[in-house]
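> sequence first, then the predicted structure, then my questions.
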Amino acid sequence: MTPEFAPADAASYPLWLVRDEAPDELPDALDEAARAWVEACGFTGEADQLCVIPDASGGIAGALVGIGPHRDTPPRSRFALAQVAAALPAGAWRIDNWPDGVDPAETALGWLLSQYAFGRYRKAEGAKARLVAPPRVDAERLLAMAGAEFLTRELINTPANDMGPDDLEAAARDLATRHGFSVEVTAGQALLDGNLPLIHAVGRAGAQAPRLIDLRRGDSGPTLTLVGKGVCFDTGGLDIKSPSSMALMKKDMGGAATVLGLAQMLVETGAAEGLCLRVLIPAVENAIAGDAFRPGDILTSRKGLTVEVNNTDAEGRLVLADAMALAAEETPDWLITMATLTGAARVALGPDLPPFYCDDDAAAAAIMRAGQRNWDPVWRMPFWQPYEEMIEPGIADLDNAPSGGMAGSITAALFLRRFAEGAGRYAHFDIYGWQPKPAPGRTKGGVQQGARALLGALPDLLVK
């Protein structure tokens, strides 16, 4: 599925945006009959109101959309006008007026995102109305953003029977073929031979072999390494999840899906040019079998740090640790991890606002600003030093699941930071990767988080 704008030269219907503060200020193009129709329909310009206007032959003359009052505060919903895209008849539409406070780029991206529907197992269609790209927006950049999000959504939405480690590798190889990445995969016993023991330990009980997928593009310039958690299904291991907690665990590879989408976006927007880009995905199933790793096991990581396993359901940080240690050996300028890592992050900030961690104040501020500019909000959380002792069990260097249930997202981030040593700068995103209920531009299901924020912040991040 590919997002699209209507061709600029297409025959298109006009769409007018009307505030409820001035419902009588209707477009001059409307004749007396059309104005009578609008009045009869009770259109007042309230937010989300839609009035499709017929022409004299019974066809479509255009439509009015209510956008509510002008506010100085941000609206409650991103992509609010995308809701209209799903309600309008199929065809090409153009917006003929832009009231103050309405962002053409946000509107256009929301319309593109509304075209997505997950139709792998039954026919499904997104919005059929197509928007003519507004003047002065970067249409190609918006198309790249939407296409990357479609890729991420499709990967997350696909259930584990069709999105195991084999399938995730195939998706990575497809991306590599389309966008000029080299691919190297280390799987099964070769993980032990290659000193990636934590990835092997977590995934060895799975039906498909655990593996590390390594994509590279570019051979000069600043170095950016993205590491995405690729737990294709998480039973919790021997510390098994309840059925309700396991229900959405096909999305536990959301970090991998997000870094693949981000990598595609970087290439298609041109941001990857002059950049050494590396993508690492530890792809595993956290399953239960006779050779599953156990609570109480002490594992030795690639970095040499020992880890006491106090909960097999805290497996994501283990597979990330080995991938991060490998990445840090090349001292990248930036190492960034994306992972559906902790329930604590959802308790703190909910499903729509992922936390991120970064020690560089200027870079963190740039990421926050870029998230707002690119309609991809994120929120900075602290690497809180006093909690370091919580991840040090005494019997081993590190504890993968400190007892007590406090500060779970922070302690997970502190755990990961131990394996980022050697990288120039490090940021970690504890994403959710799921839209619990439909919203404008976002169907229920898999969703991309943090990628557009990073794309927008990249010029600032690459400043030494």
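Thanks, I have it. Numbering: from 1, shown residues only.
> please make it C-alpha for all contacts and neighbour counts, starting now.
Fine.
> Three-state assignment for residue 184, please.
Classification of residue 184 using DSSP: H, G, I helix; E, B strand; the rest coil returns strand.
> which residue packs closest to it, ignoring adjacent ones?
residue 214 (5.1 Å; CA to CA, 6 or more residues apart in numbering).
> that neighbour sits in which helix or strand?
strand 211-217 (DSSP states H and E).
> who's in contact with stretch 291-304?
195-198, 201-205, 237-239, 306-312, 321-322, 325-326, 396, 419 (CA atoms under 8 Å, 6 or more residues apart in numbering).
> first-to-last residue distance for that stretch?
23 Å (CA to CA, to the nearest Å).
> can you check stretch 300-312 too?
15 Å.
> for that stretch, buried residues please.
300-303, 306-312 (16 or more other CA atoms under 10 Å).
> okay if I get the residues you listed as TSV plus secondary structure and distance to residue 36?
Shown next, in TSV, are the buried residues of stretch 300-312 (DSSP: H, G, I helix; E, B strand; the rest coil; distance: CA to CA, whole Å):
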residue	secondary structure	distance to residue 36
300	strand	76
301	coil	73
302	coil	73
303	coil	74
306	strand	76
307	strand	73
308	strand	74
309	coil	71
310	coil	70
311	coil	67
312	coil	66
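> nearest to residue 229, of those residues?
residue 312 (15.5 Å; CA to CA).
> for the closest one, what are its contacts?
Contacts of residue 312 by CA under 8 Å, 6+ apart are 236-239, 293-295.
> put this next to the previous one:
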Amino acid sequence: MSLTFAPATDDALPLTLVAKDGVDTFVAGLSKPHAAWVEAHGFKAGLGAVLVLPGADGAPEAAVVGLGDAKARARRRFGTAAARAKLPAGTYRLETDLTGPALDEVCLGWLLAGYRFDRYAKKPAPKAALVAPQGVDAARLEAIAAGEVLTRDLINTPAQDLGPDELEAAARDLADRFAATIDVTTGDDLIAQNFPMIHAVGRAATRAPRLIDLRWGTSGPTLTLVGKGVCFDTGGLDLKPAPSMGLMKKDMGGAATTLGLARMIMALDLPIQLRLLIPAVENAVAGDAFRPGDILISRKGLTVEVNNTDAEGRLVLADALALADEEMPDLLVSMATLTGAARVAVGPDLAPFYATDKMDADALRAAAPRVADPVWELPFWPGYEPMIEPGIADLDNAPKGGFAGSITAALFLKRFVTDSERYVHFDIFGWQPSAAPARPVGGVGQGARALLEALPGLLKL
């Protein structure tokens, strides 16, 4: 699926954005018939509201979309995107006083409102097209939309059709498209190459575990992304109940988001050296599944007591992070659908993140609202370190008690980043539970746009 702007044309219909407090001024500038039409329809410019203005022959001559008020816009990201499905077929050009991030949000929302996951059931796409307005970097927004499409498609695909093999294929497709290199370590070779925890988590599945290692760029600062690629999570021997297992096709949302972000970076040709690591596994139940009480020796040499086989994501990430840390990149970022505790803390809309460097955290917080990608900082709180130290081993993968579950998981991962000075971890949800403008129910990227927006400052580009 390609989400792009329409070519410029002289026949494009004007599409005017009007705020709630600007209706009177807008109406005053219309012809008498159009002014009467607006008043007759009681148009109040609610966020995403649409009114088509007819010409003398009754065909659409123009359209107006409501911007609502500041409160409505703050409560509903991409609110104007709902208008796209309501507009009749045609090509439109924006007429608005919006500039900068506000205009970018409208345009990106328009693109994303065209997304449909139709692999298994056809869904009608909106027939209204938009010419990129002046002042908008159309190529950048199209690259961001394409990365988001990749992320959503991967998350939405059920595990029967997206296991470690298919996740590797998606990475290889990306490498081929952008002339990146890729290396994959699979099955028992994981043991030989010292990735014991990735192997332990994935060995029970019929689809072999693997570590995907993609590299792109030959000069500039170094950025390493690590994405959790658990293609389905049964919980292992600590089997999840059915209600908790229903959405586990999305447990590779961290991998999907980092792949989408990598696509954005490469499409925009950012002057960096990018590395993407994805431990891709399925956490299955079989005779050789890893067990509660097992003690695993990680790539880092740290021992880990398995107190819950359903806390497997941090195990596979740990080996990948240890590998990433050996190169000491300028910035190391992990993304994972890691804990239910993060959802309890901030809900599905916000992407909580942790940062070892205050300036990195400040940059992400500043960037997120500019691109309508909300994030929220949580702390690497050292007071909780004893909770992940079981005594019988160096680390506990599932501390008892249930308190601060997202923080203790982040602290666990941080133990495997000892040489890199700057580490950021995102504990994302990766799923839109109810339909919203430009975000249908299903897989969704979180944190990628905020990180992309912050990268020039983070890496001094």
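Sure thing, it's come through. All values reported here derive from a predicted model rather than from experimental measurement.
> what's the TM-score here?
With the length set by TM-score structural alignment, normalised by the length of the second structure, the two chains reach a TM-score of 0.97; 461 aligned residues with a CA RMSD of 1.7 Å.
> re earlier: now, the contacts of stretch 291-304 of the first structure that are in strands?
Filtering those for membership in strands, criterion DSSP state E, returns 306-308.
> for the stretch 351-464 of the first structure, what spans make up the strands?
355-358, 379-381, 398-399, 425-430, 434-435, 445-446 (DSSP state E, counting those that start in this stretch).
> for the stretch 101-250 of the second structure, which segments are assigned as helices?
Using DSSP state H, counting those that start in this stretch, the helices of the stretch 101-250 of the second structure run over 138-156, 164-178, 189-192, 196-202, 242-245.
> mean shift between the fourth one and the first structure?
So that's helix 196-202 of the second structure. In the superposition against the first structure, helix 196-202 of the second structure averages 0.4 Å from its aligned positions (mean CA distance after the TM-score superposition for the first structure).
> pull out the buried positions in that helix.
Quick answer for helix 196-202 of the second structure (16+ other CA under 10 Å): 196-202.
> now do the contacts for residue 151 of the first structure.
257, 260-261.
> that older thread, mind putting the buried residues of helix 196-202 of the second structure into JSON lines with distance to residue 158 of the second structure?
Converted to JSON lines, those look like this (distance: CA to CA, whole Å):
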{"residue": "196", "distance to residue 158 of the second structure": "27"}
{"residue": "197", "distance to residue 158 of the second structure": "25"}
{"residue": "198", "distance to residue 158 of the second structure": "22"}
{"residue": "199", "distance to residue 158 of the second structure": "23"}
{"residue": "200", "distance to residue 158 of the second structure": "23"}
{"residue": "201", "distance to residue 158 of the second structure": "20"}
{"residue": "202", "distance to residue 158 of the second structure": "18"}
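> report the secondary structure state of whatever residue of the first structure lines up with residue 256 of the second structure.
Alignment note (TM-score structural alignment): residue 256 of the second structure maps to residue 257 of the first structure. With three-state DSSP as the basis, residue 257 of the first structure sits in helix.
> which residues touch residue 257 of the first structure?
151-153, 155-156, 228, 230.
> distance check, it against residue 425 of the first structure.
From residue 257 of the first structure to residue 425 of the first structure the distance is 23 Å (CA to CA).
> just tell me what residue 418 of the first structure corresponds to in the second structure.
Using TM-score structural alignment, residue 418 of the first structure lines up with residue 415 in the second structure.
> count the neighbours of that match for me.
Neighbour count for residue 415 of the second structure, taken as other CA atoms under 10 Å: 15.
> pretty sure residue 307 of the second structure is touching residue 392, no?
No - taking contacts as CA atoms under 8 Å, residue 307 of the second structure lies outside contact range of residue 392: 11.4 Å.
> contact partners for residue 284 of the second structure?
Contacts of residue 284 of the second structure (CA under 8 Å, 6+ apart): 202, 204-205, 232-237.
> against residue 278 of the second structure, how distant is it?
For residue 284 of the second structure, the distance to residue 278 of the second structure - CA to CA - is 18 Å.
> distance check, the residue located most distally from the centre of the first structure against residue 39 of the first structure.
Note on the first structure: the largest C-alpha distance from the chain mean falls to residue 32, namely 47.5 Å (CA atoms, centre = their mean). Using CA to CA, residue 32 of the first structure is found at 11 Å from residue 39 of the first structure.
> counterpart of the residue nearest to residue 184 of the first structure in the second structure?
That one, residue 214 of the first structure, aligns with residue 213 by TM-score structural alignment.
> neighbours around that match, how many?
20.
> residue 193 of the first structure too?
For residue 193 of the first structure, using other CA under 10 Å, the count is 11.
> please name the residues that touch residue 132 of the second structure.
5-6, 8, 93-94, 107, 138.
> from those residues, pick the one nearest residue 190 of the second structure.
residue 138 (42.5 Å).
> which position in the first structure pairs with that closest one?
Going residue by residue (TM-score structural alignment), residue 138 of the second structure aligns to residue 139.
> thanks a lot, catch you later.
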